[in-house]
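>>> I would like the atomic coordinates for the input below:
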Amino acid sequence: MPHSPLRFGVNYTPSQGWFHHWLDFDLDAVRADLDSIAGLGLDHIRVFPLWPLFQPNRTLIRPRAVEQLVQLADAAAERGLDVNVDGLQGHLSSFDFLPAWTQTWHRRNIFTDPDVVEGQAEYLRTLAAALADRPNFLGMTLGNEINQFSGPPHPDPDPITPEQASRWLRTLLDACEEGAPGRLHLHAEYDAAWYQDDHAFTPAHAARIGAVTAVHSWVFNGTAQRHGRTGTATEHHAAYLIELSKAWATDPHRPVWLQEVGAPAPLVPAEHAAAFTEATVANALDCEDVWGVTWWCSHDVSRSLADFPELEYSLGLLTNDRQVKPAGEAIAGIVADRRGTEYRPEPRTTALVVDTGDDDTAPRRSTCAPGGAFFEAFARLTADGARPTAVLASQVGNQEHLAARGITDVLTPDQVR
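Below is the predicted model of the structure:
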């Protein structure tokens, strides 16, 4: 069944100072940014406090920083924008932001050390409680792709097991719920959770823990390199992740939030960003149970800031001086066309069997990655117009599960030619 209303938003990247704007918080500049976002017709933003600035000591959560976050949320409300807050930043655009009390002389595993986890819980609980009475507060995301700290390719990882990852997720989501009961609290990982065999954060975690499943779709992960800018697998990558996530969901209609998706240059050149945006969103909205689409990102990163990967400078829907770019025009057009229409895609009746071994730990999940047997078979079916979804091998004989999802035809990857 559809989960309505379908939401369209953007990950808010401040035009002045990027996320370092928290150091010199300027509410007027924030308001101007939010005006430009609201002008695209969007209804929500995802916001990123920098963890070391908000909690510089394990027992110090700066009241002034929390107050500024609330001011930002109130400014968003004035412009009709709801707010989701990512707490543990964590990692953003190739930079890590971890507080000193977890590093060097105080080096502790951020997922398993009891004092660190207690400090994280108090921090998330405090942010959630500060916003709990705001009607436009959607809820908390634990952090931005914080799973990247749990193993390779991070240069200094905090290794954990899937069981430890599960405990960490549940502990911190409970803290968010204590701070703001009944809101949409979730966690979000980058695609190693779906594609990397030995990664501690698993598809089962993503699809079974938290209020919704979040997927982050980036075609620079080998998809666009292998299939090209207009390849079926590239333009359908977001839709693929949405459908892949459903294989592990125990709720047949669990909402899925496409929480990050963008048009990365040079794989998607600037002159093709609008077309890629239109195709990606259209294909994602051909999936059932989509909670919403939140584009990365609102504003370009200023060229005055050094050392970002080149693609990070140009991902905005708006320029650094708040001018709408072609991708922004495309998103605004999609929002305008969808306004007042019902979101009700047809069920996907053909399911491709995904076999990653044990369902909980998915030891063979690289089959789902670009170049993997499942990924490539899914792309071939999609190119043939089959509109596939995914089903776990363990569920193929479960007629109740198949019926609840509307699946009438099941194929294995080796049956796809």
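
>>> CA atoms for contacts and neighbours, from now on please.
Noted.

>>> what is the burial count for residue 205?
Residues near residue 205, counting by other Cα atoms under 10 Å, number 25.

>>> please, which helix or strand holds the residue lying closest to it once chain neighbours are set aside?
Spatially, and ignoring its direct neighbours in sequence, residue 205 is nearest to residue 166 (6.7 Å; Cα to Cα, 6 or more residues apart in numbering). Assigned by DSSP states H and E, residue 166 falls within helix 162-179.

>>> what residues does the helix or strand following that helix touch?
Per DSSP H and E, the first helix or strand lying C-terminal to helix 162-179 is helix 192-195. Helix 192-195 has contacts (Cα atoms under 8 Å, 6 or more residues apart in numbering) with 147, 199-203, 206, 365-369.

>>> here is a second sequence; please produce its structure as well for comparison:
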Amino acid sequence: MRFGVNYTPRVGWFHSWLDLDLDAVREDFEQIAALDLDHVRIFPLWDLIQPNRGLIRPAGLAAVGDVVDAAAEFGLDVNVDALQGHLSSFDFLPAWLTTWHERNMFTDPDAVAGQEAYVRALGAELAGRSNVLGLTLGNEVNQFAARPHPHPHPIDADQAEAWLVRLLDAARRDAPGIVTHAAYDATWYDERQPFLPRHAAELGDETVVHSWVFNGAAQLHGGLGAGSARHAEYLVQLAAAWHTDAERPVWLQEVGVPVTVVDRADAVTFLEHTVRNASAVPVLSGITWWCSHDVARSMLDFPPVEYDLGLIDEHGRVKPTGRAFAALARELRDAPAPAPATSAVVLEDDGAHRASCAPGGGFFEAWVRAAERDGRGPQVVLRSRAKDTAQLARRGITHLETAGDGAGTGVPVLSGGAAATMLP
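Sure, this is the predicted structure:
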């Protein structure tokens, strides 16, 4: 199990890439390493490194390499995001994609070729550095593809897949480590979203999920209710349902304590419950907490939630959540692999189903009821795969139940390794 943080520079936030101070970066990394964490995820701003489609700044690429090398000084591995893109409510698309040069970033041939060139150049810069965990195409790039983004670049599911395949292939040519892509939870919860669950579960070297309970989970269930404290666990189980390889890892790449919907006094308890619940899922490969350092109050116009998400405050002091996450990392990193949950809730995946998976949806609420009843979150099985007894056996599932009202109408599916009664 990997335990790390999404690195938010304490001084200057991500604007610090404009005038990179490696001594300040080293101070931040020393604090992170002191929490016994093993990796950071970093976010070079795309518009600074590729300000023109034909210009990929060598100095910008070198700065990324310098930050990776600085992390190595403190024993930290690094995952690098490429197309930044979007961070904390701000967009950083380069000027050659906007206003007078507006073009669809996913389908315009010149735009995609420019992105491909950048991803390859970034991968080449990272090549040969032994502490590179891998490269992610970008931070929640799917949010550009549909509403509620105010200026979406609309595409369909086939176009989303073509874009992913091309850029993932480009990254694999040069970048070391694992190659992934990251979506916010509309992929799992919103029918408008052209980036689909199967894209997350089939493309890239690991399936990536981002868990945020301000999406309705905490509003409906309270900050410490099962629908909140198990939301990350739920997303990992939901993602795994789409895997054809039962051993494929799921990376909880973002999760944090939003004190706008979780009482500040409950922040440590929320963190502890979230981490322990998610860590009970065998396919989980790691947790990368959002984030390392609080956004400084001198930085203006951020949504209120963004100022308090760090494990370390803006003055460099470790917060109670930081101490709690460090203790859990030490305890769980080398713990024995957990056994899989033997029960599973069946998701009707024929036709539109994603709203049902969102907080407040029928499937989500049925899963939460089952978790409260059993004290552990069940696995998820797609209806289209519910009769695949070999796959169920590989996943350790012996009991299926429907997601109807009052979940608990269970049907045994395996007994002593042999096929038994199946759901209709």
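
>>> quick check: TM-score for this pair?
Overlay of the two chains. TM-score (TM-score structural alignment, normalised by the length of the first structure): 0.96; 406 aligned residues with a Cα RMSD of 1.0 Å.

>>> would you turn the contacts of helix 192-195 of the first structure into a markdown table with distance to residue 331 of the first structure and secondary structure?
Formatted as a markdown table, those follow (distance: Cα to Cα, whole Å; DSSP: H, G, I helix; E, B strand; the rest coil):
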| residue | distance to residue 331 of the first structure | secondary structure |
| --- | --- | --- |
| 147 | 29 | helix |
| 199 | 34 | coil |
| 200 | 35 | coil |
| 201 | 31 | coil |
| 202 | 31 | coil |
| 203 | 29 | helix |
| 206 | 27 | helix |
| 365 | 32 | helix |
| 366 | 32 | helix |
| 367 | 32 | helix |
| 368 | 29 | helix |
| 369 | 28 | coil |
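
>>> so which of the residues you listed is the closest to residue 180 of the first structure?
residue 206 (21.2 Å; Cα to Cα).

>>> strands along the stretch 201-350 of the second structure, start to end?
207-211, 250-255, 284-289, 343-347 (DSSP state E, counting those that start in this stretch).

>>> in the second structure, what sits opposite the residue nearest to residue 205 of the first structure in the alignment?
In the second structure, the residue matched to residue 166 of the first structure (TM-score structural alignment) is residue 161.

>>> over to residue 74 of the first structure?
With TM-score structural alignment as the criterion, residue 74 of the first structure lines up with residue 69 in the second structure.

>>> now swap in residue 413 of the first structure and tell me
The equivalent of residue 413 of the first structure in the second structure is residue 403 (alignment by TM-score structural alignment).

>>> its match: neighbouring residues, count only.
Residue 403 of the second structure: 23 surrounding residues under other Cα under 10 Å.

>>> residue 219 of the first structure and residue 234 touch, don't they?
Yes: when contacts are counted by Cα atoms under 8 Å, residue 219 of the first structure is listed as touching residue 234 (6.3 Å).

>>> secondary structure class for the match of residue 413 of the first structure?
The assignment at residue 403 of the second structure comes out as coil when based on DSSP: H, G, I helix; E, B strand; the rest coil.

>>> hmm, it is touching residue 356, no?
No: in this structure, residue 403 of the second structure is not within contact of residue 356 by Cα under 8 Å, at 10.1 Å.

>>> overlap of the contact sets of these two?
By the contact definition Cα under 8 Å, 6+ apart, residue 403 of the second structure and residue 356 are jointly contacted by 362-363.

>>> residue 132 of the second structure matches what in the first structure?
Aligned partner of residue 132 of the second structure by TM-score structural alignment: residue 137.

>>> an error on my part: the question was meant for residue 344 of the second structure.
That one, residue 344 of the second structure, aligns with residue 351 by TM-score structural alignment.

>>> in stretch 160-176 of the first structure, which residues are buried?
Using 16 or more other Cα atoms under 10 Å as the test for burial, stretch 160-176 of the first structure gives 160, 162, 165-166, 168-170, 172-176.
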